[in-house]
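1. Any chance you could fold what I've pasted below:
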Amino acid sequence: MCSNISSTPTQTEWFRVINRTKPSCVSSMYGSDGKPSFCDGFQNGFEMSSNISSVFLKIKRVDLSDSGLYFCGFYIDGHTVIAGSTHLKAQGNSESDFGVDSKTEKESEGMTNGMIVILGALTVFLTIVVIVLAVKIRKLQTAVIEEPQAERNKDLGSDELNYAALNFQAKTKRSRRPASERELEPHVVYAATR
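-> Model (predicted):
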């Protein structure tokens, strides 16, 4: 049932949505005393009626396949306006007219739940792999940046880092000695540490 929101006779329609798919037309009727027409697949087992205040949709024999979201709409000023909705969840223990029994439905729910668990575990695993790879890449980038500094200091001990060597040349005398005598002594090195 849904409330009649139109003050004048108008086209009224019922729709059904199953598992968030597109809406399917169930029936339509013009005014409260009009003859209802039923859409494909809904000719048998459904009744539509109306009075001044409400619009009704009756299912003569409810089946598991009748489950879904039912809503009614009114055609007002060139637009369909939704006035109300009802969620119908049919339950049963025996086999339905369409060959679906509760055992089959439970098995399909179990398979769906199993797939959700598997997809969830796979998502967690892949997230961990991505995090591990990101950490390894970060470490490699840090190592590449620090490598030149380490290369410069790898062969130096702590005493050698503060060592400086100096080689002093003797002041040349203005004498006219041969070139061989003017050369520095080759084996003298002066050193200082800090």
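2. contacts and neighbour counts: CA atoms only from here.
-> Fine.
3. For the chain, which segments count as strands?
-> Using DSSP state E, the strands found in the chain span residues 2-3, 11-17, 24-30, 37-38, 46-50, 54-59, 68-76, 79-88, 163-166, 190-193.
4. Point out the most buried one among those strands.
-> strand 11-17 (a mean of 22; mean count of other CA atoms under 10 Å).
5. which residues are contacting that one?
-> In this structure, residues lying in contact with strand 11-17 by CA atoms under 8 Å, 6 or more residues apart in numbering are 23-31, 57, 68-75.
6. got the strands of the chain as CSV, with distance to Phe125 columns?
-> Formatted as CSV, the entries for the strands of the chain read as follows, by distance: least, CA to CA, whole Å:
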stretch, distance to Phe125
strand 2-3, 48
strand 11-17, 36
strand 24-30, 40
strand 37-38, 51
strand 46-50, 50
strand 54-59, 48
strand 68-76, 36
strand 79-88, 37
strand 163-166, 54
strand 190-193, 58
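7. Among those strands, which comes closest to Met111?
-> Evaluated over these, closeness to Met111 peaks at strand 68-76, with 20.9 Å, by CA to CA.
8. Any figure for the gap between Ile145 and Arg16?
-> Distance from Ile145 to Arg16, counting by CA to CA, to the nearest Å: 63 Å.
9. The structure of the following sequence is requested for comparison with the preceding one:
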Amino acid sequence: MLIAFRFLNGSAVVTVVLNPSIVSDLYPVEQRGRALAITGFGPLIGPVIGPIVGSYLGGTAGWRWTFWLMAILSGACEILFLVFFRETYKVRILQQKAARITNETGDESVWSKYEVEDAEKRTVKEVMKEDFIRPMQMLIFSPALILLSLYVAIVYGYMYLVMTTITMVFEGLYGFSEGSSGLSFLGLSKSYPDRF
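-> Next comes the predicted model:
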């Protein structure tokens, strides 16, 4: 069961991809660098703080509470997100504005620039070709993209190999307690200030 949900948890990674797009919509170019640095800090510091909190919480309250804490925090963040977050995609904002003006005035000639461009709806085949096949073609036929993807895959593979085995090493070989073994992840945070 845990392995199945761990597999489904991969869908949450989409936030890492969407963050730069949302930040670029929210901030002008002059302020974008600092905002991207702040939002990029979360995925870097999470693998450091998460195991520390999880190991102490699991050691004192039981392993189920690590999941309960994540569910509570995620639920609270989702509620705040739904209440306070507004649309940032310019295309969608203009489409909503055109629809609102059409509803208020009854004038059917009001269109957003993007609706005129999208007047011809794409077929399922065109969507599949553009959204799924094209990225794979780019990956296969671009040597720079292949090398960069392989490099990132190897780096992340080693990083997660270390992160999944480090607690076993410190608990089994060095006799650390469950809570203290989480502190071994503090070493990962040593290089983070250098990146900012």
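10. Quantify their similarity with the TM-score.
-> Here the TM-score of the superposed chains, computed with TM-score structural alignment, normalised by the length of structure 1 as the reference length, equals 0.28; 78 aligned residues with a CA RMSD of 4.6 Å.
11. what about Cys180 of structure 2, how many residues close to it?
-> Slight slip there: residue 180 of structure 2 is Ser, not Cys. 17 (other CA atoms under 10 Å).
12. And it, how far from Gly58 of structure 2?
-> On the measure of CA to CA, Ser180 of structure 2 and Gly58 of structure 2 end up 12 Å apart.
13. right, and Phe46 of structure 1 touches Lys58 too?
-> Yes: shown here, Phe46 of structure 1 and Lys58 form a contact pair, counting by CA atoms under 8 Å, at 5.6 Å.
14. and the longest helix belonging to structure 2, what does it pack onto?
-> Here the longest helix in structure 2 is taken by residue count, with DSSP state H as the criterion, and it is helix 29-61. Secondary-structure packing of helix 29-61 of structure 2 (3 or more CA pairs under 8 Å, 6 or more residues apart in numbering; DSSP states H and E): helix 14-26, helix 64-84, helix 178-182.
15. Can you tell me which of those helices is packed in deepest?
-> Per residue and on average, the most neighbours among these fall to helix 178-182, with a mean of 20 (mean count of other CA under 10 Å).
16. so how far is the next helix or strand after it from its chain's centroid?
-> Moving toward the C-terminus from helix 178-182 of structure 2, the next helix or strand (DSSP states H and E) is helix 192-195. Averaging C-alpha coordinates over helix 192-195 of structure 2 and over its chain gives two centres that are 20 Å apart (CA atoms, centre = their mean, to the nearest Å).
17. One more: stretch 23-36 of structure 2?
-> 17 Å.
18. can you pull the buried residues of that stretch?
-> Of the residues in stretch 23-36 of structure 2, Val23, Ser24, Arg32, Ala35, Leu36 count as buried by neighbour count, 16 or more other CA atoms under 10 Å.
19. so who does the second one touch?
-> Listed by CA under 8 Å, 6+ apart, the contact partners of Ser24 of structure 2 are Arg32.
20. and the longest helix of structure 2, which residues are buried?
-> Buried-residue list, helix 29-61 of structure 2, by 16+ other CA under 10 Å: 32, 35-36, 47-48, 51-59.
21. Output these in JSON lines; the columns should cover distance to Arg92 of structure 2.
-> Listed next are the buried residues of helix 29-61 of structure 2 as JSON lines, based on distance: CA to CA, whole Å:
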{"residue": "Arg32", "distance to Arg92 of structure 2": "21"}
{"residue": "Ala35", "distance to Arg92 of structure 2": "23"}
{"residue": "Leu36", "distance to Arg92 of structure 2": "23"}
{"residue": "Pro47", "distance to Arg92 of structure 2": "34"}
{"residue": "Val48", "distance to Arg92 of structure 2": "37"}
{"residue": "Pro51", "distance to Arg92 of structure 2": "39"}
{"residue": "Ile52", "distance to Arg92 of structure 2": "41"}
{"residue": "Val53", "distance to Arg92 of structure 2": "39"}
{"residue": "Gly54", "distance to Arg92 of structure 2": "39"}
{"residue": "Ser55", "distance to Arg92 of structure 2": "43"}
{"residue": "Tyr56", "distance to Arg92 of structure 2": "44"}
{"residue": "Leu57", "distance to Arg92 of structure 2": "42"}
{"residue": "Gly58", "distance to Arg92 of structure 2": "44"}
{"residue": "Gly59", "distance to Arg92 of structure 2": "47"}
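22. Looking at those residues, which is nearest Leu148 of structure 2?
-> Minimum separation from Leu148 of structure 2 among the buried residues of helix 29-61 of structure 2 (CA to CA) is found for Leu36, which lies at 21.2 Å.
23. so what's the closest one up against?
-> Listed by CA under 8 Å, 6+ apart, the contact set of Leu36 of structure 2 reads Pro20, Val23.
24. Which one of the strands of structure 1 lies nearest to Thr112 of structure 1?
-> When these are ranked by proximity to Thr112 of structure 1, the top entry is strand 68-76, at 18.6 Å, counting by CA to CA.
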